[in-house]
Structures are given as C-alpha cells and as structure tokens.
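> just coords:
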C-alpha cells in the first residue's frame, strides 16, 4: 500500500503542477482536478508518518486546489464572458 501511495504522489503531484503552468486555460483548469485527486494520498502518507508540518502544508494545498475547482469549474460566469485588456507593444509610451 505504501508503494502505491508514493507512486500516486510522485506522478499526480508534479502532473498537477505541470498542468497549472500551461499557457492554455483549457489545460490549466485540469490542474485542480488532478491536484485534488492526489490529496487523499498526501493526507494518508503524512498522517501515517507523523509528518505534521507536511500534513498542514497538504491541507493548505488542498484549499488551493479547491479554489482552482471553484474558479475553473464551479463559479458562475457572465453570459458574454469576461473581457480582458490587452496592450500591444506599439501602445507603450516612453
């Protein structure tokens, strides 16, 4: 069981971080799903080993992944989407 837990942590943790750094929002939004799926394994491993500092960090990370779940999947969106402001290189003044 311990090897399975360690394998899941070793694969899913970095995968979630990698997804979160994508340029594509469609890819970024999956980071919180993968991150949340790995959190029970983090909780189990740190609880069993008595690493209370890492356990607290895993709780904070879980809260961050829940925030991502809210932002990317659950939050209501305006019907026409959210507008952004873009500055082109030519628009900068010296």
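On my side now, so go ahead. Keep in mind it's a predicted model, so treat the numbers as computed, not measured.
> Every contact and neighbour count from this point should use C-alpha atoms.
Will do.
> Please identify the buried residues of stretch 41-49?
Residues of stretch 41-49 classed as buried: 41, 42, 43, 45, 46 (neighbour count, 16 or more other Cα atoms under 10 Å).
> Put this next to the previous one:
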C-alpha cells in the first residue's frame, strides 16, 4: 500500500472536495424532487467528482501509468457531459 502523505496539497484538496461533496449530497437529497436546488446540487456533485477523478488522472499521467490515466480521464469526461446535460437538458450528445 502506498504511503499516504496527509500533508501534501493534493491530499488536502481531495479531502476538501470530499467534504464539499458530502454537504452537497445532503442538500440534494433533502430538497423536493424537481426543484432547481436539487438539479444544481446534482450538477455540482458531478462536477466535484469529475475534479477529483481529474486529479487522480493527472497523478497517473505523471507516473506514466497509461491505463489508469485513460480510465480516470474517461470517467472525468463522462461526468462533465452529465453536468452539461443536467444544466442544459435539450443538448444531446
């Protein structure tokens, strides 16, 4: 198992995004079904997930591990397309 450096900036950034994602998920689940708050909470949650996956992709690119890099980058791009479709429902890919 890798030695986790809790003082690194990337780890602190991921922890911050994880805490924000938990807060936004709670807000999204407590709102009525078709409210704007829930819609934008889901979009923001997907965007946060995309950002976290993007940081993992960037680390794997620096380590020259191509398969994990491409998987993380693909998931990140798919989440960005979910954000676009959530905010603009008439856009089709």
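Nice, I can see it. Note that this is a predicted model, so its numbers are computed, not measured.
> one step back: between the buried residues of stretch 41-49 of the first structure, which is nearest residue 52 of the first structure?
For the buried residues of stretch 41-49 of the first structure, the residue nearest residue 52 of the first structure by Cα to Cα is residue 46; the value is 6.8 Å.
> Map residue 57 of the first structure across to the second structure for me.
Alignment note: residue 57 of the first structure maps to residue 71 in the second structure; criterion TM-score structural alignment.
> cool, and residue 69 of the first structure?
By TM-score structural alignment, residue 69 of the first structure lines up with residue 83.
> quick revisit: mind listing what the match of residue 57 of the first structure touches?
Residue 71 of the second structure makes contacts with residue 57, as judged by Cα atoms under 8 Å, 6 or more residues apart in numbering.
> And residue 29 of the first structure, how close does it get to residue 4 of the first structure?
Residue 29 of the first structure is 26 Å from residue 4 of the first structure, where distance means Cα to Cα, to the nearest Å.
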